[in-house]
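1. here's a sequence, model it:
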Amino acid sequence: MKLLTDCTRMRFLAFLVLLITGFQAAFAQLNLSDPIPTDPKVLKGKFANGLTYYVRPNQKPEKKVELRLIVNAGSVLEDDDQQGLAHFMEHMNFNGTKNFEKNELVSYLQSIGVEFGADLNAYTSFDETVYILPVPTDKPGNLEKGFQIIEDWAHNALLTTQDIDEERGVVLEESRLGKGADMRMLDKYLPRLMNGSKYAVRLPIGKDEILKNFKPDVIRRFYKEWYRPNLMAVAVVGDIDTATAMKYLRQHFATITGPASVRPRTEFDAPARTKAEAMVVTDKEATNYTLQIIFPSVKQEPEKVLTDYRKFLQRELVTQMINRRLSDLVRSGNPPFPYAQASFEGWARHYESFYAAAGFGEWGLEKALTALTAEIVRARQHGFTESELDIAKRNMLAGVEKAYNERNTTQSSTIISEYIRNFLEQETMPGIENEYLYTKEMLPGIKVDEINKLTSQWLAGDNTFSLITGPEKAGVKLPTDAELVAMTQKGLQQTVQPMEEKAVASSLMEKKPVAGKVVSKNVDKDFNAVTYTLSNGIKVTVKPTDFKSDEIILTGVKKGGTNNYGVADKYSAQYAASVVNTMGLAGFTPTDLEKVMAGRNARASADIDNIKVRVSAGSSVKDIETMFQLLYLRIMEPRKDVELFNAYKQKQKMQLQFMMANPQYAFIDTTVKVLYNNNPLMPAMVPKPEHFDAINLDRAIEIYKNEVGGADGYHFFIVGNVTQEAIVPYLETYLASIPSQNETPSFKDNGVRAITGKKHMEVRKGKEPQSLIMAMWHGDIKYSEKLEMEADALAEVLNIKVIEELREKLGSIYGGGFYAQVSKEPYQHYSVGMQLPCGPENVEKLLTASREEIDVMRTKGPNKVDLDKVKSQWHEKHRTNVKENGYWSGRMEDVLFWGNDRDHVFEYDKWIDKLEPSDIKETADKLFGGNEFISVLYPEGT
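-> Model (predicted):
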């Protein structure tokens, strides 16, 4: 069971109780021995053939239904000769079924606005396979076909020999993408970590030799045996009524028959470790050192009664408190590790274990291990303090309260995930009304003594598995397996002191700033918004919406940015915002700030890019003033802390010291240097340790104040559940009070340009047979929004051809594609990029095929069918986007700050409809007719 997963309307009876008697009277009715109920808004049932179904009407977003086919079968059920075929079967369901021939399925869905990979998708894990299909219902027939598609996936896959053979290359390319240092280390430690479980020898990607050579009947056997009704569920959530959903479910699924004889669906165990063990695994291409300490697996029984729900809350509180302690250490002036986390996790269904992990530097293992085990020991010996528990409770309640407030505006794709877990893992689904009720009732009664007693039980025992993974580097001495066991045991037996209670501030501001005034306002009927001009010159545009019941988002933008600084300030400017963030704000360290913010749904951050400053904030309705206070302090009161700055630098350097050992990072770094002719102001695509040594703290703070601080040039946009009248006092207090220097911020073109002409280069890095093609076509061009849209359409049409030709016909890639950008600032230019990860043997074939597709675009243009697919996808996205707060914040900024054409916002669908193949042809000839840069990664020795 998980919090915040199923947001529904309140049941009528509960609603009456809460109105008449208040929450406390309702709480008094709870009996912890009562079963956890099922949310009445979901209809769950089972057909006679054993297939389970879930139906839940939900109107967010409108005219869309989310469909899921859930198969309780994954790689752990494979026979020895089927390793990788559960996942291969997932691929085959997109490559020919009874009602959709090969490629027809993806083509049809693209034509109705469903994007392959982004919307249409699937995944295979150890225990299950889940198919994801969102269906736009704005056109007749879409819904019927959607149900036909998932029925075909369930039992109508064709699995022809030709289709299977043609898909081998695609799956092998997906396998290739996962290879490298992490996979090589995983192959070594997984059997020991999983302690003899079958999970250790059934990674979903399988074995390449089987993927290359299996006989077609082997995968047909898997499909026949495991894709059967009693191991399947169909979930239907969205803008659909229950009667219609049930009509389609009965029509397509009630009569599916399974095999005459069935194999039992075995639940595999995760044997508990009976002694302490450890492994140290290294690889020359690994990029960081990580320590993990994993406790023995424990079988978990599904939650059934309210007592179980209470235990779930207790465990969530413990996890939150341990992680807060680890986070405090990470953010301290002398951090023992650059990152750390702890959790109750499970790699086998119905089993979980407590684990803790931390990074460490070249010589920092003992320090990291001692600190990590100290927190485990401190938690199990001394438990937690009253103040720690209070903070955790407030945060938990704030989270579930926000989910409750959003119960009528929650996305269908979020809701449906809980039904998947219910079918596969028997997670209960009481509904957010009940979860909110239970959390408010149970949290006050959870006392620190009982939490501490449970913690000592959950973290008991020393039969841990300790694991170190990291770079293999001469001169770096790591322990042997036996030495690591001894070090861990020593750490778990150390003596530690209880955590001290620390006072926590109750407010962000003791004194509010001196307020300014609204001096004028302008109504924008197009945007249904009002723009206020404040006494310090700041402009604020406010647009009330009802898209989300408990969401307010704020963005602020002004011109400026890192382009205004030279080589000496490059890294001080680039990292100014993150440096300031790591030191806290006003009088609060990051740790103090987190405690002050406990139980409040509010955030604020700042960022500086090459031509602008952006501040972002958000909150729930009740925490709007807290959001404004955070925003004010983020702009006006950066905090200087030399100790935290030095710790920040050290952590960054520790994590980046081996980054260049990764072949792809090294390739990208080399490629960018050549692309920009080693210009010292070129963008730093791959951060390096020496970049952080180049930061001057005082200069970074000065740049932050210059760019982020001050009122001059700011335009803020506020969208969400706000009223224009109620927000004015906050604008006057926290924004109009920001001082103005009466300056006009601006950005500049710093002259950084990619090299011109045609350049092809090769880089050789890495031992795996992996290549990566990176190409860019670029140049100066007169900007227009029409050209920008045409360039985007060109890239998307090319991506359709990448799927059809390079992936499905050639079988030479798994993923990759084109992107396009046409920019107005800081100078008018364009770039079209292409990335194709592949095998070295396929590089020339893919370059030739991609050139052929580009040539077709330049000489003939796209065919109308492909362009119409792109247009359908854009229409569908737009129909959803216009009901999102973030969309309107961005569009108002485009028009009201950057001066773009408002017609492009309010007539967007018409702009899409005007696109013709001839437009794309003309644009392709412009964009591919100039400078060309191609860089290819090959493995060493080729």
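
2. please count neighbours and contacts with C-alpha atoms only from this point.
-> Will do.

3. ok, now how distant is the residue lying closest to Asn931 once chain neighbours are set aside from Phe588?
-> Closest residue to Asn931 apart from its sequence neighbours, by Cα to Cα, 6 or more residues apart in numbering: Gly757 at 4.8 Å. Distance, Gly757 to Phe588, using Cα to Cα, to the nearest Å: 53 Å.

4. neighbour count for the two, which is higher?
-> Legend: neighbour count by other Cα atoms under 10 Å for Gly757 and Phe588, higher for Phe588 (17 against 12).

5. what about the residue nearest to the more buried one when sequence neighbours are not counted, distance to Val752?
-> Once flanking residues are discounted, Phe588 sits nearest to Arg639: 7.9 Å by Cα to Cα, 6+ apart. The gap separating Arg639 from Val752 is 33 Å, by Cα to Cα.

6. what's the answer for Tyr734, then?
-> Remark: distance between Tyr734 and Val752 (Cα to Cα) = 38 Å.

7. second input sequence below; structure requested for side-by-side comparison:
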Amino acid sequence: MEIEPYVDTTLDEPLVPEPPEPGSILSESVIDELNMTVWTLSNGVTVWLKPTDFKEDEIALQATSPGGWSNSSLEDHQSAVIAAGLVQQGGVGAFSTIDLQKALAGKAVQVSPSIDQNTEGMSGSASPEDLETMLQLVWLYFTSPRQDETAFQAFMAQGRAVLENLGSNPMAAFADTFSVTMAQGHPRSRPLSVAILDEIDLETGVDFYRERFADASDFTFVFVGAIDLDIMRPLAEQYLGSLPRIERVDSHVDLDIDPPDAHIQKTVRAGVEPQSQTIMAFSGPFDYTAQNRVGMRVMAQALEIRLRERMREDLGGTYGVGVTGGYEQIPEESYTVTVAFGSDPLRSEELRGVVFEELRKLQVEGPSQEDVDKVVEGERRARETNVRLNPYWAAQLIGAKASGQDPRFLLDTTTIDAVTIESIQEDARRYLNEDRVVIVTLLPAEMIGRP
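-> From the prediction side, this is the model:
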């Protein structure tokens, strides 16, 4: 049988063959403190524009809208969660993913749609020269998502292979146990398996994506970087002002995926390697203020300093220990503080006890002034670096919009000035509640020296 030689084909047509009918800017205002212009377009789209001189060849994009995969049915959950990925692997308009890569070769531009639990949105970046291309991609991801059966089947085959290998991975069993416990066995928290992967349906996922992006009127787009407003104005009117609008009131759905209000401890026995992993998660309600968010972060950092000094340097029990303080506003204001470390299996129980000893000391005695100075200086240095980054501002501004906050709070530096020994001590008492903690430990299936 004669095999035809491979021929590399390139789709020779513009991304948007017929430019859409532009909308218009209905109102314009300026937030002087942030050097930010706000446009409201005729289709309801809101645009925030913050010109900067941080990088002359970069414009960062973030966009958000309330909703997310929380609006899917339980039956369609797996397809909805991965819907944006299904569209990305399919391409847009007349362009497959491979065609799109060829069409964008040599351009400094990328756009990615996303659907999270409570929001849908987009992120991207471009050089000023490729700004129109970025906006064309945004328009296409709204109006012309493409489903590709061949790409989907390749994705499913790859996913099955990965999941089959994960079946014997102790860390997968460890992570799955933790996530299911934190969600109290909620049906949407089922660990991914080959059987669950097979619940994903291409058409269902792409249809859900189209439904989520069918109405742009509640979207906010944030652009930060080397922006010329005179150049941006007609492009925004054409590609953002022409996005679809339908009459609907959209929001997230509270699925009641909540962590347990109890002290729960579980042990996973898997694998043969003589190593252990432990994660401890403290959770509860949270007052989502800027001061509390800073307080949460520095308290976690102060605890990490103490644990690192005690567990690694004094006791030699672990190569590393990490403490993370996280919080969210939607669907409910809540926090989670996680402590994670690896150790010799025979020392895991001892080191869990050390964590409780140190957090109690932090609650009773507070941190040292030296530790306070370290975490405060770390916050200040991070801020000094971040405020010169376009992606940082784009992410922070879109976060302010999604949470309904006045973005001017981002200029407030008094929150870090308010951190003291007493504030960290109080936050440790508030957030490190031993009555609300999930502890999961991974141990080998057979452990030498086990009683």
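
8. TM-score for this pair?
-> TM-score for the superposed pair, counting by TM-score structural alignment, normalised by the length of structure 2: 0.95. Supporting figures: 446 aligned residues with a Cα RMSD of 1.8 Å.

9. re the thing from before, give me every residue that touches the residue nearest to Asn931 of structure 1.
-> Listed by Cα atoms under 8 Å, 6 or more residues apart in numbering, the contact set of Gly757 of structure 1 reads 930-933.

10. residue in structure 2 matching it?
-> Aligned by TM-score structural alignment, Gly757 of structure 1 pairs with Ala262 of structure 2.

11. equivalent analysis for Glu702 of structure 1, please.
-> So Glu702 of structure 1 corresponds to Asp207, using TM-score structural alignment.

12. just to revisit the earlier point, what sits against the residue nearest to Phe588 of structure 1?
-> Here Arg639 of structure 1 is in contact with 580, 583-588 (Cα under 8 Å, 6+ apart).

13. the same query, at a cut-off of 10 Å, please.
-> 579-589, 633, 701 (Cα atoms under 10 Å, 6 or more residues apart in numbering).

14. between those, which is nearest Ala666 of structure 1?
-> Set against Ala666 of structure 1, the nearest of the contacts of Arg639 of structure 1 by Cα to Cα is Val579 (25.5 Å).

15. shouldn't the closest one be in contact with Leu697?
-> Yes: using Cα atoms under 10 Å, Val579 of structure 1 makes contact with Leu697 at a distance of 8.0 Å.

16. look at those two and report which has more neighbours.
-> The residue with more neighbours, out of Val579 of structure 1 and Leu697, is Val579; 27 against 18, by other Cα under 10 Å.

17. and that one, what helix or strand is that in?
-> Following DSSP states H and E, one finds Val579 of structure 1 within helix 576-582.

18. tell me the spacing between the closest residue to Ser348 of structure 2 other than its chain neighbours and Leu351 of structure 2.
-> Nearest non-adjacent residue to Ser348 of structure 2, counting by Cα to Cα, 6+ apart: Ser276, 6.8 Å away. Note on Ser276 of structure 2: its distance to Leu351 of structure 2, by Cα to Cα, is 11 Å.

19. shared neighbours, these two?
-> With Cα under 10 Å, 6+ apart as the test, Ser276 of structure 2 and Leu351 both reach 341-344.

20. which SS state does the residue lying closest to Val281 of structure 1 once chain neighbours are set aside fall under?
-> Spatial nearest neighbour of Val281 of structure 1, chain neighbours left out: Thr469 (4.9 Å); criterion: Cα to Cα, 6+ apart. Secondary structure for Thr469 of structure 1, judged by DSSP: H, G, I helix; E, B strand; the rest coil, is strand.
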